[in-house]
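[1] Fold the following for me, if possible:
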Amino acid sequence: MLNDVKEKMRLLQVGVGGWGYSWASLVKQSPFWEAVGYVDISTESLNLAAQTYGMDTKRCFTDIQIALRELDFDAVLIVTPPETHYELVLKCLEEGKHVLVEKPLSNNIDKAVEMARKSEKCKKKLMVSQNYRFKRAVRTVKHVLESGLTGKPESLFVYFLKSPNFGVSNFRSRMENPLLMDMAIHHFDQMRYLLGCNPLRVWARSYNPSWSWFKGDAVADVIIEFEGDIQVSYHGSWVARGYETTWDGNWKIECALGGINWANNEVVFVPREIFNSVFNPGMFERDGKMVVELVPMEYEDRAYSLFEFYQAITLDRDPETSGKDNLYTLALTFGAIKSAQVGGWVYIDEIMAQK
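    Sure, this is the predicted structure:
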């Protein structure tokens, strides 16, 4: 099915500077999409993207309203700062366009809910690019959890350490909660995907070390209680000193029949009864542990986001990370931020009720 593409769909990309510039490259390479135009408030970014990816400058605009009027297309990819998403998403949905938007869906839960409802009202797809769940390793962990070998997951520990410097002009450097809002949101979404359930309450503290180059808190400790009495402990830092993890972080999942360790793009299952373990295809023993071969994926990461968006439209189904589903990832993120600000537990239902 992956290669059975009868016709590419037409895509308008809004935001081609910075992260959007790399998105334009992915769209250019995609067998599912054809970029028909670019929108950006920066003419410099427009010109660079157009020159690099062969876009006619007559199809480049600084005003999305003009692009909507002048161009013929099926869907919109929005890669702009979070505070702009609300207006852009609603405008495109109202114009009858499907929308794929970078995370976070919004910096406000009320606006996020309105976007999800507008998608349903307009009968157009709204998908959030939570691309971290579209990688081979995390899909492999999900496969192991669903295999029956592990039993019920009960405890989850995530350790994330990175030190990216986006530059003072980047919106992340100016955010009040850059780690939680722009990075941990990926890990929170991975948790929901792997556990197959939603969070109930969250406790968090965040802080900013003296050496931080971020305006807002770049380090956070988070405790989350999920449905089914599943406990999660998360530590994340965007100003790490010394050792760094991968962007996914290091994961340890403790289950009734064993544990899963996922780090450095390797998935290992350690069964409770090592010598009585049933070895399965796709696994091999190493020092009493079962190393799991990563599941094959023709597309990964953001390339898979583009594929999933295309499939949702052509098969007329909800995207895996639809705007509606993503509300719980967003509510968990907002809940963690609120807890860090006021102290104490924050219940996810309280965040959702704000809508």
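
[2] When you work out contacts or count neighbours from here on, use the C-alpha atoms and nothing else.
    Will do.

[3] Pull the residues that contact stretch 205-218.
    Contacts to stretch 205-218, defined as Cα atoms under 8 Å, 6 or more residues apart in numbering, come from residues 165, 172-180, 219-222, 237-239, 336, 339-341, 343.

[4] The same query, at a cut-off of 6 Å, please.
    Contacts of stretch 205-218 with the rest of the structure, by Cα atoms under 6 Å, 6 or more residues apart in numbering, involve 173-179, 219-221, 237-238, 340.

[5] Mark which of these are part of strands, please.
    Secondary structure from DSSP state E places 219, 220, 221, 237 of the contacts of stretch 205-218 in strands.

[6] can I get these in a markdown table with neighbour count and distance to residue 53?
    Below are the ones in strands among the contacts of stretch 205-218 laid out as a markdown table (neighbours: other Cα atoms under 10 Å; distance: Cα to Cα, whole Å):
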| residue | neighbour count | distance to residue 53 |
| --- | --- | --- |
| 219 | 23 | 37 |
| 220 | 23 | 39 |
| 221 | 18 | 41 |
| 237 | 27 | 35 |
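
[7] To check against the first, give me the structure of this:
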Amino acid sequence: MTYRMVHVGLGGQGRTWLTEAIPPNVEAGRLEVVAAVDTDPERHELARTELGLSPDRCYTDLDTALTERDADFCSVVTPPAAHEPVVETALSYGLDILSEKPIADTLAGSVRIARAVEQAGAKMGLTMTHRFDQDKTTFRRAVEDASPVDYLTARFTGNVRERGHYSPYVHEMEDMLLLDGAVHHLDMLASLVDAPCERVYADTWVPDGADYRGDCTGLVTLTFADGTRAHYEGSYANATTLNGWGHEQFRAECADETVVLDNREVERFGRDDDRAGESAGRDDGEHVPPVERPTWTNAWLIEQFCDWLGGGEPMPTDVASTLRSMAIVFAAIESSETGEAVEVPTMLNEARAVAQVQ
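    Predicted coordinates:
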């Protein structure tokens, strides 16, 4: 079945959707873009050139677009602070929703969105893109073979201290490491554990010379209900880019195997008691061949969402599941502000209680 989509947001990541994520799904017959919406009319040209939309299908106002065009779902590829009103409008027209991360720019907003979707009986998925890249998928499957996991580590470090590498608004974000980068990395760590995250401790800061308003470097420790631990190191302001965007290092320590993802290569190191105490070299492990499939990241997530609309299983990053990842991120933000560990279930339950009375 072909689903009719209204695409909301043509700048930044919205441009990537137009050029990389949407076309494979249009070609496969999964979706048809019936309209594009952006408050800046100068961006409409991209929708016309990349998707072949006529000028009368490009709008500056979502309500007008949904009044004039029949659709099954709408995308939300706007800045996080604008997600909630877009979702509210889409739900008022009976649409399902596929949104960029995070759900919203606050935990309260994220809870309100999840609650509104549930009350409307709608489907909403989030494009937690990183988890569905080829190298991360290969790593996940290798870890599943080696389970159970004792502890996990992740490293994302880069020398992007100055402006010009990312959109200017990223440099002005509060808590930019946690909301821009770690929102993906912490979600990836949590997805590798078969238990909810219970406790988060985070320490974040802005190193000297880094041109960021919000903290761009930090260390985060996660404790899960089954006793699994995870540790995250993230920085946009190091002297050297060891594991930059898309080339992160993840390591899973299991009882009889260590699995490492580093710069998009996955290796597994089996337990070898004959070499106890000897350090293993990079080439001592067994190379894990990359998983192959037609599409990755957002293109694959759009495919998963369409399958869900067609009666398939909910996508792994449905709004209810992603809300738990958002709670981890906002718990890390609170921990970095207070200097104390934060109980994730308590924080999420308190946010839900507030949403109930609003």
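
[8] and which of the contacts of stretch 205-218 of the first structure is nearest to residue 260 of the first structure?
    For the contacts of stretch 205-218 of the first structure, the minimum distance to residue 260 of the first structure (Cα to Cα) is 21.5 Å, reached by residue 221.

[9] and the gap between the counterpart of the closest one in the second structure and residue 52 of the second structure?
    Structural alignment (TM-score structural alignment) places residue 221 of the first structure against residue 219 in the second structure. According to Cα to Cα, to the nearest Å, residue 219 of the second structure stands 45 Å off from residue 52 of the second structure.

[10] Centre-most residue in the first structure?
    residue 130 (2.0 Å; Cα atoms, centre = their mean).

[11] The equivalent of residue 102 of the first structure over in the second structure: what's it in contact with?
    Following TM-score structural alignment, the counterpart assigned to residue 102 of the first structure within the second structure is residue 100. Counting by Cα under 6 Å, 6+ apart, residue 100 of the second structure touches 77, 126, 127.

[12] Just give me the neighbour total for the last one.
    Residue 127 of the second structure: 28 surrounding residues under other Cα atoms under 10 Å.

[13] Nearest spatial neighbour of whichever residue in the first structure pairs up with it, chain-adjacent residues omitted?
    Aligned counterpart of residue 127 of the second structure in the first structure: residue 129 (TM-score structural alignment). Distances taken as Cα to Cα, 6 or more residues apart in numbering place residue 102 nearest to residue 129 of the first structure, at 5.1 Å, with adjacent residues excluded.

[14] repeat for residue 237 of the first structure
    Nearest one to residue 237 of the first structure, counting by Cα to Cα, 6+ apart, is residue 219 at 4.3 Å.

[15] can you pull the contacts of that neighbour?
    206, 207, 236, 237.

[16] hmm, back to that, out of the ones in strands among the contacts of stretch 205-218 of the first structure, which comes closest to residue 7 of the first structure?
    If you rank these by distance to residue 7 of the first structure using Cα to Cα, residue 237 comes first, at 43.1 Å.

[17] Quick one: map that closest one onto the second structure.
    In the second structure, residue 237 of the first structure lands on residue 235 (TM-score structural alignment).

[18] Please identify the helix or strand for the residue lying closest to residue 239 of the first structure once chain neighbours are set aside.
    The shortest distance from residue 239 of the first structure to any non-neighbouring residue, by Cα to Cα, 6+ apart, is to residue 163 (4.4 Å). Per DSSP states H and E, residue 163 of the first structure falls between elements, in no helix or strand.

[19] for residue 12 of the first structure, same thing?
    strand 9-14.

[20] Distance from that strand to the middle of the chain?
    20 Å (Cα atoms, centre = their mean, to the nearest Å).

[21] Could you do stretch 305-325 of the second structure as well?
    Going by Cα atoms, centre = their mean, where stretch 305-325 of the second structure is centred and where its chain is centred differ by 13 Å.

[22] Kindly report the same for stretch 196-214 of the second structure.
    18 Å.

[23] How about stretch 104-113 of the first structure?
    Mean-position distance between stretch 104-113 of the first structure and its chain equals 15 Å (Cα atoms, centre = their mean).

[24] Ok, stretch 34-41 of the first structure next?
    Counting by Cα atoms, centre = their mean, stretch 34-41 of the first structure is centred 22 Å from the centre of its parent chain.

[25] how about it, which residues of the second structure does it hit?
    Counting by TM-score structural alignment, stretch 34-41 of the first structure sits on residues 32-39 of the second structure.

[26] Same check on stretch 189-197 of the first structure?
    Going by TM-score structural alignment: stretch 189-197 of the first structure matches residues 187-195.

[27] what sits up against that stretch?
    Residues contacting stretch 187-195 of the second structure (Cα under 6 Å, 6+ apart): 131, 225, 226, 325.

[28] Rebuild the residues you listed as TSV, extending it with neighbour count and distance to residue 34 of the second structure.
    Shown next, in TSV, are the contacts of stretch 187-195 of the second structure (neighbours: other Cα under 10 Å; distance: Cα to Cα, whole Å):
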residue	neighbour count	distance to residue 34 of the second structure
131	21	29
225	13	45
226	13	46
325	26	32
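
[29] Residue 77 of the first structure - how many residues pack around it?
    27.

[30] Which residues are in contact with it?
    The contact partners of residue 77 of the first structure, by Cα under 6 Å, 6+ apart, come to 13, 100, 101.

[31] which residues touch residue 161 of the first structure?
    236, 237, 240, 244, 245 are the contacts of residue 161 of the first structure under Cα under 6 Å, 6+ apart.

[32] Show the buried residues in the residues you listed.
    Buried by 16 or more other Cα atoms under 10 Å: 236, 237, 240, 244, out of the contacts of residue 161 of the first structure.
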